[in-house]
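Chemist: Starting from these lines, generate the structure:
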Amino acid sequence: MPPPDPSLRLEHLFTRTVDARAVNFVRPGDTDRPTWAAYDETHYLGTVHAQFDDGRHWHVQSLREQHRHLDDAIRALRRPASWQAEHERVRRWASSILTDPRLIVLDVQTTNLTDPWAVQIGLTDRHGNALFNERLNPLADIAPTATSLHGITQQQAATAPPFGAFVPLLAQLLWSRRCLTYNAGFDRRVLERELRRYFHSATRSRAWLGQCTWAEAMRPYAAWKGLWSACRNAYRYQPLGSTYEAVTNCQRLLTTLEQIR
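Modeler: Purely as a prediction, here's the structure:
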């Protein structure tokens, strides 16, 4: 049997808050289809249609796009006028990244999100081939919430080498490379913390990290998707559907960039 039509529970006139801003939905009087005109107060945004032929989604008429969630359909309609140019700029960026022979992709799994230490590091080349895939002993406790995501337990980490054992190899792999990550700020902070512990010097740790060029994929991907948050005045973060396994995450990021370019 087909899934029940959720649009049947929506009124002809209703208001929904999307990113802290009210949206008024009006069903045209000349149709009984699941169609609504959307307004930011009195400003017309566009028309959305509920469709369920191949699973629930919302079709945005003017954009010729489909979104699983009504809120995302509204975010698409709220895009700034600059989005088309940004979308094309991200496409060119992705093409440049993927054709760079210096490209290396990095992912780090950690003990937690606050003052984290590394428990796994993965590196691949631009084709997704694993260059480095190691569990690490963080010499610190792993939060149960972190273990529930990446699956690395305290006992497993205890038998692994510490980060310092891999510093020479990582330096060799990263030297003069273009290092792509999803959330570069976080990954760099983790590595810098590990390096400060290893070198006992903030200056040496920053110099070590400066041996490669860092590229951030999270913001370009959010801009490419183009779901605008009215309350943040920015494009919304987009998850990659990560598996929380370092090399797999690197490969998934490459696949995402292939879809962009």
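Chemist: from here on, contacts and neighbour counts on C-alpha atoms
Modeler: Will do.
Chemist: how far does stretch 244-258 sit from the chain's center?
Modeler: 11 Å (Cα atoms, centre = their mean, to the nearest Å).
Chemist: Report the buried residues of that stretch.
Modeler: Residues 244-254, 257 are the ones in stretch 244-258 that count as buried (16 or more other Cα atoms under 10 Å).
Chemist: Proceed likewise with the subsequent sequence, for comparison:
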Amino acid sequence: MSSTTAAEAEIPSSRTEPEEVPAKLKVYGWGQAPAHLRTQTQLAADRLKLAPGQQPVAYLYIQRHGQFDLYDPADAVKMKPLGSATKAAMTARRTCPECGKVRKYPVRTRCSVCQAKAYEAQRRREARTCWDCREVFARRLPKEHHRCGPCRSGQLAAWRQKAVEWVEEVTVCGGEGCAVKLVTKKEAREHQRQQGLRRSWWRRAAHWPLRCAPCTTAEEQRRAEQRARWEREEQERREAERRVAEARVRWAAEALADPDVVVLDTETTGLDDPRIVEIAVVSSAGEVLLDTLVNPGVPIPEEASQIHGITDSDVASAATFSQLLDGLTAVLSGKRVLIYNKWFDIGALQHELTLHYLDRAAREFVEEASAEALREGARERSLGWARDPVVWAGEQAGAWLGGMTFEDVMIPYSDWVGDWSEYHGNNRWQPLNGGHRAAGDCRAVLDCLRAMGRRYNGGLDEGEAA
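Modeler: Alright, predicted model coming up:
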């Protein structure tokens, strides 16, 4: 019967026995380690390096610096001697370019000894330099003022002049054109002397009046008039703001009651060179006049689809903007077109219109140029299109937009909400919250108008309606 246990039988024969765990090494504090032990840095300074597999024999712990390994230098091996080129390069890096001495540390511009000498020389030079004229003298200047004779005389003269001017100022009434004496010069000079003469300013005594009685009365009257003017201007400003707010609310109420008002919104492929993928027009009564997808002719970016949910497959069979332009023109002609952030939607419409007129100009040019009987006028027009078709298309798009009446809703609504931003210096633009679909955004614009004109009945105040 075998004497091998079941646990021993489960161990594969290829496994080696676990290595013996070394005994716990001793940790020394600062100044307690044996003198012969070295750290790895100290071994390198002694031109020694660790032998292959050499392990530390102890540890050195220094507070706020951590723990360091200690090795026995007897087990280390000597480094190979440095070559002459390496020694020369190391010596050159440790040579001061100013004094030419070799230091124990690399030197870049100058060694520490030269830096100290330069600092002391600068201090001695500064002690001989006048603080005003910056002239350097052979001897040190007085530590009290660090100025030469002429500059010191000028400084003292300036102080005396300021002292005289201060006395003149506090002894005379501060009213405009008034020369009434309020304080004697003797009292002013005594108060000035108590504070110190070598100063640039002095404090007035608390019991000294600033003005005589008539000037005090006139000053109080001037301040009262100024305060009344400020209050009147503030009241006028508030009244103007109230009238603007009243006009804003009235505008919203009248827009809801106006049958010639329609709301337009578009969804696009993005912010840069936007192509329209959906367009909707809703009347002020909420009737949908136009709501359709638009084939932009370009792929819809993924980030744009994540916002409005319209993909390339959704618009694959939709009509193009050129095919919808006649119907859009009929819906918007003669109407007040309200748009939330109209500058973006107008920019998208202008981009689509420019591409539409460019495409039409190219087709007409090809058709007229291919005809055998080409009239001279048609030839000149075709050549004009060919020379600068972009400018012509932009003019046509501008003419189409100029025939419409667009009004913005975002700015009036944001001002009505009044979410002030100190950073931008105006009211923050409010999100529309229409679901990022054209028809839903149009209905959200109508909701904004209803919120603004809620207290009006048919666009008129109840008192005016009566």
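Chemist: Just give the TM-score of the two.
Modeler: The TM-score (TM-score structural alignment, normalised by the length of structure 1) is 0.67; 182 aligned residues with a Cα RMSD of 1.4 Å.
Chemist: Out of the buried residues of stretch 244-258 of structure 1, list just those in strands.
Modeler: Of those, none are assigned to strands by DSSP state E.
Chemist: Could I get the full set of helices for the stretch 151-300 of structure 2?
Modeler: Ranges of helices within the stretch 151-300 of structure 2 are 185-195, 213-257, based on DSSP state H, counting those that start in this stretch.
Chemist: May I see those arranged in a markdown table, with mean neighbour count as well?
Modeler: As requested, the helices of the stretch 151-300 of structure 2 are exported to a markdown table (neighbours: other Cα atoms under 10 Å):
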| stretch | mean neighbour count |
| --- | --- |
| helix 185-195 | 14 |
| helix 213-257 | 14 |
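Chemist: Tell me which of the ones you listed lies nearest to residue 86 of structure 2.
Modeler: helix 185-195 (70.3 Å; Cα to Cα).
Chemist: That closest one maps to which residues in structure 1?
Modeler: Counterpart in structure 1 of helix 185-195 of structure 2, with TM-score structural alignment as the criterion, is absent.
Chemist: Could you find the closest non-adjacent residue to the aligned partner of residue 187 of structure 1 in structure 2?
Modeler: By TM-score structural alignment, residue 187 of structure 1 lines up with residue 345 in structure 2. Spatially, and ignoring its direct neighbours in sequence, residue 345 of structure 2 is nearest to residue 266 (6.4 Å; Cα to Cα, 6 or more residues apart in numbering).
Chemist: before we move on, what about residue 111 of structure 1?
Modeler: Nearest in space to residue 111 of structure 1, with sequence neighbours left out and distances taken as Cα to Cα, 6+ apart, is residue 142 at 4.4 Å.
Chemist: who are the neighbours in contact with that neighbour?
Modeler: 110-112, 153-154 (Cα atoms under 8 Å, 6 or more residues apart in numbering).
Chemist: Of all the helices of the stretch 151-300 of structure 2, which one is nearest residue 411 of structure 2?
Modeler: Closest among these, using Cα to Cα: helix 213-257, at 10.3 Å.
Chemist: if we can go back for a sec, save the buried residues of stretch 244-258 of structure 1 as CSV, and put in distance to residue 72 of structure 1 too.
Modeler: Below are the buried residues of stretch 244-258 of structure 1 laid out as CSV (distance: Cα to Cα, whole Å):
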residue, distance to residue 72 of structure 1
244, 25
245, 28
246, 29
247, 30
248, 27
249, 24
250, 26
251, 26
252, 23
253, 22
254, 24
257, 21
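Chemist: Could you pick out which of the residues you listed are located in helices?
Modeler: 246-254, 257 (DSSP state H).
Chemist: Can you tell me which of those lies closest to residue 91 of structure 1?
Modeler: residue 257 (8.4 Å).
Chemist: What is the equivalent residue in structure 2 for the closest one?
Modeler: Checking TM-score structural alignment: residue 257 of structure 1 goes with residue 449.
Chemist: And residue 228 of structure 1, by the same measure?
Modeler: Per TM-score structural alignment, residue 228 of structure 1 is aligned with residue 420.
Chemist: any idea how far residue 343 of structure 2 is from that match?
Modeler: 22 Å (Cα to Cα, to the nearest Å).
Chemist: what residues are up against the match of residue 187 of structure 1?
Modeler: 265-266, 339.
Chemist: TSV please, covering the residues you listed and showing neighbour count.
Modeler: Below are those laid out as TSV (neighbours: other Cα under 10 Å):
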residue	neighbour count
265	28
266	27
339	24
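Chemist: possible to save those residues as CSV with distance to residue 90 of structure 2?
Modeler: Listed next are the contacts of residue 345 of structure 2 as CSV, based on distance: Cα to Cα, whole Å:
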residue, distance to residue 90 of structure 2
265, 75
266, 73
339, 76
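Chemist: among those residues, which recur in structure 1?
Modeler: Mapped onto structure 1 and checked by both residues aligned by TM-score structural alignment, their matches' Cα atoms under 8 Å, the contacts of residue 345 of structure 2 keep the contacts 265-266, 339.
Chemist: Who are the contact partners of the match of residue 257 of structure 1?
Modeler: 252-253, 255-256, 413.
Chemist: just residue 89 of structure 2 next, same as before
Modeler: By Cα under 8 Å, 6+ apart, the contact set of residue 89 of structure 2 is empty.
Chemist: Pull the contacting residues for residue 364 of structure 2.
Modeler: residue 382.
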